[in-house]
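Visitor: Predicted model and sequence follow; I will ask about them next.
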Amino acid sequence: MHRFVQVAFVAFTLGIAWRSLYDFGWAFIFMLVVTAVLAFVIRALGVVRTATTSFMLIGLLFVAIGVARMHIAVPQIVLDERLGSKVSFVGTVVREPDVRETYTNLILESEDFAHRILVRAPQYQDFRYKDEVRITGKLDIPKNFEGDTGRVFNYQGYLAKDDIRYIISFPEVEILVRSETLTGFLFKLKRTYLDSLKRFLPEPSAALAGGITVGERRSLGEELTQAFRDTGLIHIVVLSGYNIAIIVMFISAVLAFLPEKPRFTVAIIAIALFTILVGASSTVVRAALMGSIGAVGAMVKRTYSALHALIIAGFVMLLWNPYLLVYDPSFQLSFVATLGLLLGAPLLVPSLKFIPEKFALREIIAATVATQIAVLPLLAYMMGEVSLVALAVNALVLPIVPLAMLVVFLAGVAGLANYAVATLFAIVAHGLLTYMIKVVETFAVLPFAKVALPQFSLWIVGLAYVILGGWIVVLARRKSSTKQKENLPWVGSQE
């Protein structure tokens, strides 16, 4: 059954990707779905019984489902006749305001528009979630742009995943109504926590502290943020699945005193609230879903499979928003990195016997190597450059990230109640954060820290992953021959 789930998910994603790139129309999709359903009925009636044929039929069915789901998600865009002209309307802020160095991004919904509007507002105003505002400015549509490496970023598609079809830059903004909601309260709680960190930690330590605990990285500054990118460590600042996994473990440890079912119930609620608090990006949602699936599995006494949790999380997210697959780099990198971790890390551990096991160093290095290899083709295609120091920097920094997150959190919370205790935690946190920053800055200035790559076809990315997949299969067969098959999360029954 495990293999069927994996085949179905791969086919579903292929269907979404296929429709994202090509528009076939409903007639073709209808024929594809009918063919798939008929094939599935034939299989159910027992006309064909071989496993290979069953895989093909299930694959065909879920390709059809993926194509149909993406086709339904694509709206019939009718360009607003007000494009290019000055408009005035009332809208509601539906996401946490994104404060940048010179402006604030607001995502609005308005009865005057069928889709969301991205507003780049003046920074001096204090905008909040669910504020009702009046906007007066020039209506435009987002435009794709070319990055420093010559890659064209599909900005329209990236915003479309959030149903954003219009943009207004630096309009007149008037706040009409303030609203109080649970989500707004969580955002306010986060701001209070960040203010506490800033009182006890100097910059840029305070900015990094906010990044590794609640994903707040704006105050890092462009230069230091770029250094984290160049050294392949930006994932810890933007709150990746790695950070979320650590937070889930923290929550489980704190709730260990509770009976089993209440503990897991409270853990799921805590994970959900934290996901909202940090902004519910695709990376965070994926990790939160996997953590929640694990908690539910423990409640019903089912064995937890991280790979199946990843597949379920991916399927649910793509079923809800199929735009994530092609137009959200964060989702792509997070999913591929996690897949690389689950499939590759267990296979690499036996080859790293020269690394000591103390402090789980061998497992950390194996996980780092596996995830770096997994994201390399995709990252090279997207960014047009590759960090040559990422492996070394990750190996030097990742082992202390859990401790740094814990001490930073304690400093921020203690800062709301006890100055002396907060100062003590802040001293330790500052030392750890300074070490992380110094490692990044030292490696970022090396002349070989990163290399630029010429543009290449997406087919090369696909070929790279085929080769990686073959390499994993070869290593897995070697490992299974040594009777270690049970350690591989993706090896399961084909029944």
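Guide: Sure, I can see it. Remember, it's a predicted structure, so these values are computed and weren't measured experimentally.

Visitor: use CA for all of it now, contacts and neighbours both
Guide: Noted.

Visitor: burial of D126, as a residue count?
Guide: Neighbour count of D126, defined by other Cα atoms under 10 Å: 10.

Visitor: what residues are up against Y129?
Guide: Counting by Cα atoms under 8 Å, 6 or more residues apart in numbering, Y129 touches V93, V94, R95, E96, P97, S179, T183, G184, F187.

Visitor: Quick check: the first one vs Q156, distance?
Guide: In other words, V93. According to Cα to Cα, to the nearest Å, V93 and Q156 sit 20 Å apart.

Visitor: The residue lying closest to T303 once chain neighbours are set aside - how many residues pack around it?
Guide: Sequence neighbours aside, G297 is the residue nearest to T303 in space, at 6.6 Å (criterion: Cα to Cα, 6 or more residues apart in numbering). G297: 16 surrounding residues under other Cα under 10 Å.

Visitor: Okay, one more to line up with it:
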Amino acid sequence: MNNERILILIFSGFGAGIAIRSFVNIGLPVVLFILVLAVFSFVFWFVRKNIIFISFFIFLSALSIGILRYQFKDMQNISSELKPYADSEVVVRGIVVDEPDERQNSTKLLLKAEEVFNWSEKKWISVPGDLILVNAPRYPEYKYGDKLKIEGRLKEPEAFPSTNPGQEGRVFDYPAYLAKDGIFLEIFYPDLEKEGEGGSSVKRSLFYLKNKYLESVSGVLPEPHASFLSGLTLGAKRSMPAELLDDFRKVGVIHIVVLSGYNVTIIAKAVASVFRSFLPWGASIFLGMSGIIAFAIIAGASATVVRASIMALLIYFAQATGQIYRVSIALFTAGFFMLLHNPKLLRFDASFQLSFVATLGLIYLAPKLEGLLNFIPVKFKNVREVLLATLSAQIAVTPIILHSMGTFSLSALPVNALILITVPFAMLFGFLSGVLGLVSQIMAFPFAWLAYVILSYDLKVVEVFSNLPFSELNISYFPFIAVVVVYAFLGWFVFFKQKNKWPGGN
């Protein structure tokens, strides 16, 4: 048995164990039974030397490890020091450990608790770093590393009805969604007092540069163009109107203004296509990969950014070398270590799901669908490549979107084709205007004007298509078993369907 097959068995078994445990509460006796089967498989292999038995041994061992890893993660909960204060008024000291999530009228802060005030003993008690989600007013502004004292009502998160159109009867498991990141407590609009600063100096510097750039963009472009550009370049949707975000979702281009691998892989593909129109092939690939790394650094190198950037880099490597099989092993290796670090990503993190599946779509589906677009003339090669990337990624992620959100955009393909071809230029001119605006708004004006024209065109396309009847299809119920069936069919289409079925392509 070669090394690649062993890795595939390990990754598939580990992932299956996590997936099963995320839906079914499996006890230790079942895990022990699986391990016993694994031992028997090993014994039979030792006696018979049959590859089937050693395959079962590897798969079942990885399956049990995946179940145990999820079980260990699921044991995390509120610390014993803070548990007595849940659902009561508290005074807590802590530090903001992530970039604030700024919304139109509010801000979400992730606070790592350090001390809680004990009212009966009249003293501060140390706590082991519980994470608290603080829902605060939009102003005054706080930033990463701020040491805060907060006073308000501490409570455990609660599930709430879904607000997605057509899914009014479904309940969103908000506690499980937060628990994947180790958050088990939240507090709404407390009294806040800044007491100092701390945290990593490197992350503070990165976030400072990012915020200065976003302020510069806001200074050279009006709204909603500034927010749109912030979303394009760094995945930041500062003050972007909720109605506009809904329009982006409706026409299937929300991925260009949110931070996920779906965002990075689609846009990176579009950028590479434009680079190749006036640069040598190798130079376009190098610049594209360098741009992804620069994006990860400027965006703050958070876990979500790093995951998205890894997926995008793997796509570039696949295109540069043509070694799809080896890139697939690298992709599954990256996914394995991400799940080893946090197994709850598999079920409760849409960003991870979309990143991983969209990357698979671009690696495997794109070559299979290429022949469908041969009717587009060669002189419109960039348009064809953008359409191919959009189509393959859209097909790959649609089952997840239908299951989790219940929406399907009927206008996604034409809107992506009309917008993504302009995205590299909007990003280029917008980025230059933001950087030059740090020095002088006069220097930034020519590039800001070009960015404004392109962004206005993109926003107009979204407006026109979002107002069309039947631009979005709402599906009230798309069961998980349907997701499994669709992906089984896609797997058959990619790996078992006869080649050259489509005219003019594989």
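Guide: Thanks, I have it. None of these values were measured; they are calculated from a predicted model.

Visitor: Spatially central residue for the first structure, please.
Guide: Note on the first structure: the residue nearest the mean C-alpha position is T283, at 1.7 Å, using Cα atoms, centre = their mean.

Visitor: What is the longest helix of the first structure by residue count?
Guide: Secondary structure assigned by DSSP state H gives helix 419-444 as the longest helix of the first structure.

Visitor: Over which residues of the first structure does the host helix or strand of A136 of the second structure lie when aligned?
Guide: Assigned by DSSP states H and E, A136 of the second structure belongs to strand 131-137. With TM-score structural alignment applied, strand 131-137 of the second structure matches the range 116-122 in the first structure.

Visitor: Now find how far off-centre the matching stretch is within its chain.
Guide: A distance of 23 Å separates the centroid of the chain from that of stretch 116-122 of the first structure, by Cα atoms, centre = their mean, to the nearest Å.

Visitor: go on, stretch 128-148 of the second structure?
Guide: Averaging C-alpha positions (Cα atoms, centre = their mean) puts stretch 128-148 of the second structure 22 Å from its chain's average.

Visitor: List the buried residues of it.
Guide: By 16 or more other Cα atoms under 10 Å, the buried positions in stretch 128-148 of the second structure come out as 129-137, 142-148.

Visitor: Repeat that for stretch 83-91 of the first structure.
Guide: For stretch 83-91 of the first structure, by 16+ other Cα under 10 Å, it's V90, G91.

Visitor: Find me the equivalent region of it in the second structure.
Guide: The aligned range for stretch 83-91 of the first structure is 86-94, by TM-score structural alignment.

Visitor: what's in contact with the matching stretch?
Guide: With Cα under 8 Å, 6+ apart as the test, stretch 86-94 of the second structure has contacts from 111-117, 147-156, 185.

Visitor: Pick the one among the buried residues of stretch 128-148 of the second structure closest to F478 of the second structure.
Guide: For those, the closest approach to F478 of the second structure (Cα to Cα) belongs to L133, at 30.8 Å.

Visitor: Pull up the gap between the closest one and S126 of the second structure, please.
Guide: Taken as Cα to Cα, the span from L133 of the second structure to S126 of the second structure is 18 Å.

Visitor: average offset between the longest helix of the first structure and the second structure?
Guide: Helix 419-444 of the first structure differs from its equivalent in the second structure by a mean of 1.3 Å after superposition (mean Cα distance after the TM-score superposition for the first structure).

Visitor: just checking, next helix/strand downstream of the lengthiest strand in the second structure?
Guide: Identified as the longest strand of the second structure according to DSSP state E is strand 106-118. Remark: after strand 106-118 of the second structure, the chain's next helix or strand is strand 123-126, criterion DSSP H and E.

Visitor: which helices and strands sit right next to that following strand?
Guide: Contacts defined by 3 or more Cα pairs under 8 Å, 6 or more residues apart in numbering; DSSP states H and E place strand 123-126 of the second structure against strand 106-118.

Visitor: what inclination does the strand it packs on have with respect to strand 131-137?
Guide: Using axes from the mean of the first three to the mean of the last three Cα atoms, to 10 degrees, the direction of strand 106-118 of the second structure lies 120 degrees away from that of strand 131-137.

Visitor: Run a quick neighbour tally on the equivalent of A444 of the second structure over in the first structure.
Guide: Alignment note (TM-score structural alignment): A444 of the second structure maps to A422 of the first structure. As a burial measure, A422 of the first structure scores 25 neighbours (other Cα under 10 Å).

Visitor: surely A422 of the first structure meets F409?
Guide: No. Here A422 of the first structure does not reach F409: they are 10.0 Å apart, not a contact under Cα atoms under 8 Å.

Visitor: And the buried residues of stretch 128-148 of the second structure, which two are furthest apart?
Guide: Longest span within these, Cα to Cα: G129 and P137, 23.6 Å.

Visitor: how near is Y142 of the second structure to K237 of the second structure?
Guide: Using Cα to Cα, we find Y142 of the second structure at a distance of 17 Å from K237 of the second structure.

Visitor: Next: P128 of the second structure.
Guide: Counting by Cα to Cα - P128 of the second structure and K237 of the second structure are separated by 33 Å.

Visitor: Would you map the strands across the second structure?
Guide: Along the second structure, the stretches classed as strands by DSSP E are 88-96, 101-102, 106-118, 123-126, 131-137, 146-155, 160-161, 171-172, 183-188, 191-197, 407-409, 472-474.

Visitor: which other helices and strands contact the second one?
Guide: When you say that, I think you mean strand 101-102 of the second structure. strand 106-118.

Visitor: which one is the equivalent of F348 of the second structure over in the first structure nearest to, not counting chain neighbours?
Guide: Here F348 of the second structure is matched to Y327 in the first structure, going by TM-score structural alignment. Distance criterion Cα to Cα, 6+ apart; nearest residue to Y327 of the first structure, sequence neighbours excluded, is Y158 at 5.0 Å.
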